[in-house]
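Asks: Let me see the structure of the following:
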Amino acid sequence: MRAITYSRYGGPEVLEPTDLPDPKVGPDSVLVRVRAASVNPVDWKVRAGYLDPLMDAVFPVTPGWDVAGVVERVGLDTPELQVGDEVFGYVRKDVLGGSVAGGTFAELVAAPVRTLARKPSAWSFEEAAAVPLAGLTAYQTIRRAGLEPGQTVLVHAAAGGVGSFAVQLARTLGARVIGTASQTNHEFLRSLGAEPVTYGEGLADRVRALAPDGVDVVLDYVGGDAVDSAPDVLRDGGTIASITDDRARELGGHYVWVRPDAADLAELARLGDAGELRPEIAEVFDLADAADAHRLSESGHVRGKIVVRV
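Replies: The predicted model follows:
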């Protein structure tokens, strides 16, 4: 099969097309014919070696954890899925105690059934591939923070891949959403149901102008000043959940590392078919142009998700 791999840490230039053997399918896995994958910031952080203290790389590494495609073969014990099922998932595998191996930038991927759900009919393969890691991150941080109907939540980086899902999910709960974004993305946030504020100096004052008593929950998808400003924008008893900064725990909040979860994916799919969750796609690249997809992600100026068509 054709795949994109890298054999050493480095910049986007280390990504190269490679012919690999078709993956073996374990008893609790299925073989997925990949139609689309997507880029997340963690992909290029792993590629650059930034996460080497946490994860061993088994070179050559095939990047990518998001996938959408069609089940081509099933394992010995996978009653959840059948050949021909259209699926999507966050295929992070437990390999060698946390190694990076067998990613989704390939024509085929062997995926444990616990990482997959059926693709909603309302989404194309490209749209479905944009959802898993970012959508699960948003869903799981909201759940960990305990956001309830009627509460007010501040979403940092609200126009990004994770943030745009968090805005929509919070709105489905009946929460009021304030979102930080550059001025150019304010109209986009309004279209999702959020009240936009510009990040940067004076943020706390701008948030307090909208919510004088403070917000109930802060969702941090960017780090840095987002955590520093949390005490100034949270009401008494409010909480923060962060995916970037474990200092959130010092504030009595939560530090969240997203986990594959078939049931959570199925809930995102349900919301997709109900028209309550829609992916925002920034750009679609061909598999051969994966390096350019990584470059765009590294630029840090992306609204929504970057997708790779296989």
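
Asks: can we go C-alpha only for contacts and neighbour counts from here?
Replies: OK.

Asks: Please enumerate the strands of the stretch 151-300 of the chain.
Replies: Taking DSSP state E, counting those that start in this stretch to define them, one finds strands in the stretch 151-300 of the chain at 152-155, 176-180, 195-197, 215-220, 234-242, 254-255, 281-286.

Asks: Please identify which of those is closest to Pro23.
Replies: In terms of C-alpha to C-alpha, the element of the strands of the stretch 151-300 of the chain nearest to Pro23 is strand 281-286, at 21.5 Å.

Asks: Output the contacting helices and strands for the closest one.
Replies: With contacts defined as 3 or more C-alpha pairs under 8 Å, 6 or more residues apart in numbering; DSSP states H and E, the packing partners of strand 281-286 are strand 305-309.

Asks: Okay, angle between the strand it packs on and strand 281-286 too, please.
Replies: If you take axes from the mean of the first three to the mean of the last three C-alpha atoms, to 10 degrees, strand 305-309 sits at 20 degrees to strand 281-286.

Asks: next up, for comparison:
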Amino acid sequence: MPSGTMKAIRVHEFGGPEVLRHDEVPIPEPGPGDVLVRVRAVGVNPPDWYVREGMRNIPPDKRPPLTLPAVLGTDVSGVVEAVAPDVRGFSVGDEVFGLLRFPSLEGSAYAEYVAAPAAHLAHKPDGVDHVRAAGVPMAGLTAWQFLIELGHDHPSPFQEAPHRPMALNDGTTVLINGAAGGVGHFALQLAKGKGARVIAVASGGHESFLRELGADEFIDYTKSRPEDVARDVDLVLDTVGGRDSGRLLRTLKHGGAVYPVFPGDHDADEVAQRGVTVSATQVRSNGPQLAELGRLLDAGALRVAVDSTYPLAEARAAHERAARGHIQGKIVLTVG
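Replies: Take a look at the predicted model:
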């Protein structure tokens, strides 16, 4: 097993992208149930900059504890370097990918090596390179757990009732708000795989990309408001959220549902009056579900769009790219 030090991206204080530091730190040792992964690529996700900023978008009483200095990151693709004695199913040299320790925010993936729970990993498909594999875990599992199968019984911080995905088929119409982003472009493909009709909402520059992925209808939100043109939708997957999100209720038919990936503003009286449902969950690490996504990737039934890549040492530039928005697919850090 490697010993000594490695490079990692850490925050020593909360703030903007400028607080990201390229540090020398000890190589972690895998504990029980862990494997040590030599990292080849890391996916960049919104929780990374939430942590960097000190979780200021979360009410103080709901913020998870954060200890500084902290290594950011949860999404990883790499090669197994060492395996704890109690781990089965993984061997040294295996190529793996995973969403690590989420939602605890202790994934520590922005590094050359990471100690990863074996239960959070899956074997990387042979036909998918590390860059694209690193773009899958959080975004892909979010789409899967919202749309296909929750896969766990942990209580949600967003609602008392467990989230139950709506059955999708060729009689279902799904509107995806923010369809070009990480979660959105996976959700579009998963919904199409179930036979659903998909309306993709994004800015105009993403239209050809989303139609290539299978979108049946495209709404350029810079020219038309979705609630003015879409009607009788069964399900809205809203990857944008925010104070203006309640307007999407107007697109739904009676009995429909909206799934807010990011917290939105939905008036309870209007929800009841329209006879619709608002349901959310929090994505969790899940190796078996990631293996299902891997099989779809291997079969060509799911593809990963990569917006841009940056070397690990340039994590600041990756976060600055994320802040500019209009992302098509995923931002990925390359390692080694």
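
Asks: Make TSV out of the strands of the stretch 151-300 of the first structure and add distance to Pro17 of the first structure and mean neighbour count.
Replies: Converted to TSV, these look like this (distance: least, C-alpha to C-alpha, whole Å; neighbours: other C-alpha atoms under 10 Å):
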stretch	distance to Pro17 of the first structure	mean neighbour count
strand 152-155	38	28
strand 176-180	38	25
strand 195-197	41	23
strand 215-220	35	28
strand 234-242	35	21
strand 254-255	36	20
strand 281-286	12	16
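
Asks: how about TSV for those, with distance to Arg144 of the first structure added?
Replies: Below are the strands of the stretch 151-300 of the first structure laid out as TSV (distance: least, C-alpha to C-alpha, whole Å):
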stretch	distance to Arg144 of the first structure
strand 152-155	13
strand 176-180	17
strand 195-197	23
strand 215-220	10
strand 234-242	7
strand 254-255	7
strand 281-286	26
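
Asks: Spatially central, which residue of the second structure would that be?
Replies: Nearest to the mean C-alpha position of the second structure, counting by C-alpha atoms, centre = their mean, stands Ala139 at 2.2 Å.

Asks: Double-check that that one belongs to a helix.
Replies: Yes - assessed by DSSP: H, G, I helix; E, B strand; the rest coil, Ala139 of the second structure belongs to a helix.

Asks: Quick check: the aligned partner of it in the first structure vs Ile306 of the first structure, distance?
Replies: In the first structure, Ala139 of the second structure lines up with Ala134, judged by TM-score structural alignment. As judged by C-alpha to C-alpha, to the nearest Å, Ala134 of the first structure and Ile306 of the first structure stand 11 Å apart.

Asks: same question, Arg235 of the first structure
Replies: Arg235 of the first structure sits 35 Å away from Ile306 of the first structure, going by C-alpha to C-alpha.

Asks: burial count for the alignment partner in the first structure of Asp94 of the second structure?
Replies: Under the alignment (TM-score structural alignment), Asp94 of the second structure pairs with Asp85 of the first structure. Other residues lying near Asp85 of the first structure total 15 when counted by other C-alpha atoms under 10 Å.

Asks: Look up the closest residue to the residue nearest to the centre of the second structure, ignoring the ones flanking it.
Replies: In this structure, Ala139 of the second structure finds its nearest non-sequential neighbour in Val183, 4.5 Å apart by C-alpha to C-alpha, 6 or more residues apart in numbering.

Asks: Ok, Tyr113 of the second structure next?
Replies: Excluding its sequence neighbours, the residue lying closest to Tyr113 of the second structure (C-alpha to C-alpha, 6+ apart) is Arg38, at 4.6 Å.

Asks: Translate the one you found into the numbering of the first structure.
Replies: Counting by TM-score structural alignment, Arg38 of the second structure lines up with Arg33 in the first structure.

Asks: which ones are touching the equivalent of Leu293 of the second structure over in the first structure?
Replies: Mapped onto the first structure by TM-score structural alignment, Leu293 of the second structure lines up with Leu268. Leu268 of the first structure makes contacts with Gly135, Leu136, Leu277, as judged by C-alpha atoms under 8 Å, 6 or more residues apart in numbering.

Asks: what's in contact with stretch 263-271 of the second structure?
Replies: Contact partners of stretch 263-271 of the second structure, identified using C-alpha under 8 Å, 6+ apart, comprise Gly241, Gly242, Arg243, Asp244, Ser245, Gly246, Leu249, Thr277, Val278.

Asks: at 7 Å what do you get?
Replies: For stretch 263-271 of the second structure, contacts defined as C-alpha atoms under 7 Å, 6 or more residues apart in numbering pick out Gly241, Gly242, Arg243, Asp244, Ser245, Gly246, Thr277.

Asks: follow-up on the earlier one: is the residue nearest to Ala139 of the second structure in contact with Leu141, as I believe?
Replies: No - using C-alpha atoms under 7 Å, Val183 of the second structure is not in contact with Leu141, being 8.5 Å away.

Asks: Which one's more surrounded, these two?
Replies: More neighbours surround Leu141 than the other of Val183 of the second structure and Leu141, with 28 against 25 (other C-alpha under 10 Å).

Asks: and that one, how far is that from Gly182 of the second structure?
Replies: Leu141 of the second structure is 11 Å from Gly182 of the second structure, by C-alpha to C-alpha.

Asks: same thing with Asp234 of the second structure?
Replies: 22 Å.

Asks: One more: Gly54 of the second structure?
Replies: 23 Å.

Asks: now Ser224 of the second structure
Replies: Ser224 of the second structure is 23 Å from Gly182 of the second structure, where distance means C-alpha to C-alpha.

Asks: tell me the contacts of Leu290 of the second structure?
Replies: Leu290 of the second structure touches Ala122, Pro137, Leu141, counting by C-alpha under 7 Å, 6+ apart.
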